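Visitor: below are the sequence and a predicted model for it; my questions follow.
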Amino acid sequence: MLQHLSQGLRTGVAVALLTVATFAAAQGVRGDHPDTYVVVRGDTLWGIAGKFLQRPWLWPEIWQANPQIQNPHLIYPGDVISLSYLNRVGVEPGPREEAPINAIPLSDIEPFLKNRSVVDGFDHLPHVVALEDSRLRASPERRIYVANLDHASAGERYAVIRPSAEFYGTPRARGLDYRGARIHGDTNLWRDLVPRGRDDAFLGYEVVQMGVGTVVHGPTEISDMSVIELDLEGLDVRAGDRVVPVNPQPYDLQFFPHPPSGDALSRDAQVIAVADALTSGGPRDVIAISAGSADGVDNGTVFSIWRSGPYTIDRVYHPDTSRINDASNPGARRYRMPDEYASHAMVFRTFDHVSYALVMESTKPTRVGYALKHPDAQY
């Protein structure tokens, strides 16, 4: 009897889960969706989902409502997406002559995918001592001279990186000079304009790839330097830059949008930097957030980004107070204002405690210090 009860329970749970998934599919589909859609080259998972789903990050849940789909992670040009049967999404496979489509347009973010990473330290890495012709900057196709690259062999490929910032759990990234030292006089005045997080731990150093080159030869009898010739494309290299082996595939080629895990949400993460900007970014800008793979964040994780409600003086009852409005911390005679939605962002590269995300859509600028929430959060 217990066995029959167990089997019945499993069957009931399975039916319930399928019902829930089907309900999620019906609730997530736009009312004006077409009956079918043919995937074309240049599509992205986010873009397609936005055509017929109210919430693009529900893509996996919609797919789970259709067990006939063999691999929900791989959608190809020529596939026919059908939405005509009870608002359920299904796919009729097309030819498999081209590569599967990606979650986001990689061409928009490829410089950031390749050029920015987070490391625990860099003092131990080989570094550039001098440049060809004793130049101050080495342009593409010039040679650089590297110390402590003792076992380099001709033909090996290396990337030249430069430390750019220190990341912390609260938005107080410190700028670094080309040697990786803190910039003298850099006080980060703007950090006092954003709320403090609960965790002020050091998260890592951001390093930016300046160029890639090929080893010409290693140390010789007359010099301890290894010689690297830079590729045609790249940025200016200078003495003090570090050198690391080239990572042939530094990021996932295939991932899909999905809501964050409970562990990721419990991290109380914030925006800690905006690539190539001081404090603000918009759609297709890259941001750094204070949560990574160790916190349950993976590629494709979608967050909503919110301005934390400031503490504001009620001037009706306190018209003569000298206290400032819009303070980031509580105080006498201040009221906490509601949080305000700013944007959605999707993670595309993760490290232990830091991730990079692409701002997908927004109603206002995304700023350093803004909080990360579930993509369906209402307040």
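Guide: Sure, I can see it.
Visitor: contacts, neighbours, all on C-alpha from now
Guide: Fine.
Visitor: show me what the top strand by length along the chain is packed against.
Guide: What stands out as the longest strand in the chain, according to DSSP state E, is strand 202-217. Counting contacts by 3 or more C-alpha pairs under 8 Å, 6 or more residues apart in numbering; DSSP states H and E, strand 202-217 is packed against helix 106-115, strand 116-119, strand 157-168, strand 226-234.
Visitor: and the longest one, what does it pack onto?
Guide: Put plainly, it is strand 157-168. Applying 3+ C-alpha pairs under 8 Å, 6+ apart, one finds that strand 157-168 contacts strand 174-175, strand 202-217, strand 242-245.
Visitor: circling back: now the helices and strands packed on strand 202-217 as TSV including distance to residue 99 and mean neighbour count?
Guide: What follows is the helices and strands packed on strand 202-217, written out as TSV (distance: least, C-alpha to C-alpha, whole Å; neighbours: other C-alpha atoms under 10 Å):
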stretch	distance to residue 99	mean neighbour count
helix 106-115	13	15
strand 116-119	26	20
strand 157-168	27	23
strand 226-234	26	20
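Visitor: another one to put next to it:
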Amino acid sequence: MSMNIRNTFIGLLTLIACTAATAGKKEVVLNPQHPDRYVVTAGDTLWDVAGKFLKDPWQWPDLWETGKKAERPLRPGDVLTLISVAGVPRLQLNGGNGTPPPRRPGDPLPEVKLSPKVRASDMAAEIPLIPFNLVRAFLSSPKVVTHEELDNAPYVLELPDNRHFAGTGDKLYVRGLEDSSQDTFGVFHKGSLYKDGESGEELGYEAMSVGTARLTQEGDPAIFTLANTTREAVVGDRLLPQDDERIPSSYEPRPPAAEIKGHIIAFLDSDTTKVRGGASSIGQYAVVALDRGSSDGLEVGHVLEIDSRGKAVKDKVSGIPFDSPDLPNEAAGSLLIFRCFERVSYGLIMHTSRELRLGDVVRTPN
């Protein structure tokens, strides 16, 4: 192969690769009400700040000067300025000498020549991506387990002195302990059954954490002592091995690579970390369970769009008996996945334009 042909071939491959990468990347769309300049304040979340500039806040990394995320986390006092680089909207951090000239609606963004670095600032602590106080209770508890996992797990047979409840420091009499090589177990209470929102297939049970217990005497029954508790232990609670599940302290919002379509199957209560009973609808910053998980391609940090599921309505005009078509699904909001199990995941509602209900559809953003 001659040098010219080889160079042409390499150039063609590079062009194809670049074109494919560009084609797979969604165009950045600004929020129609975006500011030209914004000062980060205490209490802000990164998602809220991103939403001030973008229609889809998860596109935050694409808005920066360099076409990638900022060189450091944002902090209160940081100044964000919306600029234009070769006709493409970009954000500049602590750049320029203050407020840009007034701009009328429809005027182009000011063109700015970029310096290679942004200035760092020794301000207060970085702002979080999401309000972590809303999801903290769900980061280690509860968990989702199969029916078989629960049935085969050791269980609390009896409590001391015929008591109905036990707490930190109390003994537990436990049956079914086959492996005593581990001396510390998590104690869990069987919660609600999760089912697929379309087929009704069983996906697993919510296992609500009671606390941890240490083996103090082997046998059948064995004796355990509750080391710490978040709720009272009762007869029938199950003991599961302590796992090394790694819970991320931060998230990188992004759409799933796979085409996901699932449903909201439960509303979760942040005070008791259990399925909320009686609630028919929820709004922003509610925690929900979905009938899709890691086996479907979901990961922590994935962003999904929510469609309000169209209800069936009787056609009073057609005159056809039992003619009840479904209204179309309508865009209703977005959520961020913050914890994933094999077939179920937990998400935080980040934005909603209407009340959400059980059965509403979640999907990969278009």
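Guide: Good, I have the coordinates. All of these numbers come straight from a predicted model, not from anything done at the bench.
Visitor: TM-score for these two?
Guide: Aligned and superposed, the two chains score 0.74 in TM-score terms (TM-score structural alignment, normalised by the length of the second structure); 325 aligned residues with a C-alpha RMSD of 3.5 Å.
Visitor: residue 372 of the first structure: which of the helices and strands packed on strand 202-217 of the first structure is closest?
Guide: Minimum separation from residue 372 of the first structure across these (C-alpha to C-alpha) falls at strand 157-168, 15.6 Å.
Visitor: superposed on the second structure, where does the closest one end up, distance-wise?
Guide: For strand 157-168 of the first structure, the mean deviation from the second structure after alignment is 2.1 Å (mean C-alpha distance after the TM-score superposition for the first structure).
Visitor: show residues contacting that strand.
Guide: The contact list for strand 157-168 of the first structure, computed with C-alpha atoms under 8 Å, 6 or more residues apart in numbering, reads 122, 173-180, 200-215, 237, 241-246, 272, 290.
Visitor: now the buried members of the residues you listed.
Guide: Buried residues within the contacts of strand 157-168 of the first structure, counting neighbours by 16 or more other C-alpha atoms under 10 Å: 122, 173-176, 178-180, 203-215, 237, 241-244, 272, 290.
Visitor: and for residue 298 of the second structure, the neighbour number?
Guide: If you count neighbours by other C-alpha atoms under 10 Å, residue 298 of the second structure ends up with 27.
Visitor: what's the distance between the nearest residue to it once chain neighbours are set aside and residue 38 of the second structure?
Guide: Nearest in space to residue 298 of the second structure, with sequence neighbours left out and distances taken as C-alpha to C-alpha, 6 or more residues apart in numbering, is residue 256 at 6.5 Å. Separation of residue 256 of the second structure from residue 38 of the second structure (C-alpha to C-alpha, to the nearest Å): 30 Å.
Visitor: now do residue 310 of the second structure
Guide: Distance of residue 310 of the second structure to residue 38 of the second structure, given as C-alpha to C-alpha: 38 Å.
Visitor: wasn't residue 16 of the first structure part of a helix?
Guide: Yes - assessed with DSSP: H, G, I helix; E, B strand; the rest coil, residue 16 of the first structure lies in a helix.
Visitor: report the separation between it and residue 10 of the first structure.
Guide: 10 Å.
Visitor: can you check residue 74 of the first structure too?
Guide: Here residue 74 of the first structure is placed at a distance of 29 Å from residue 10 of the first structure (C-alpha to C-alpha).
Visitor: which of these two has more neighbours?
Guide: Neighbour count, other C-alpha under 10 Å: between residue 74 of the first structure and residue 10, residue 74 has more, with 16 against 12.
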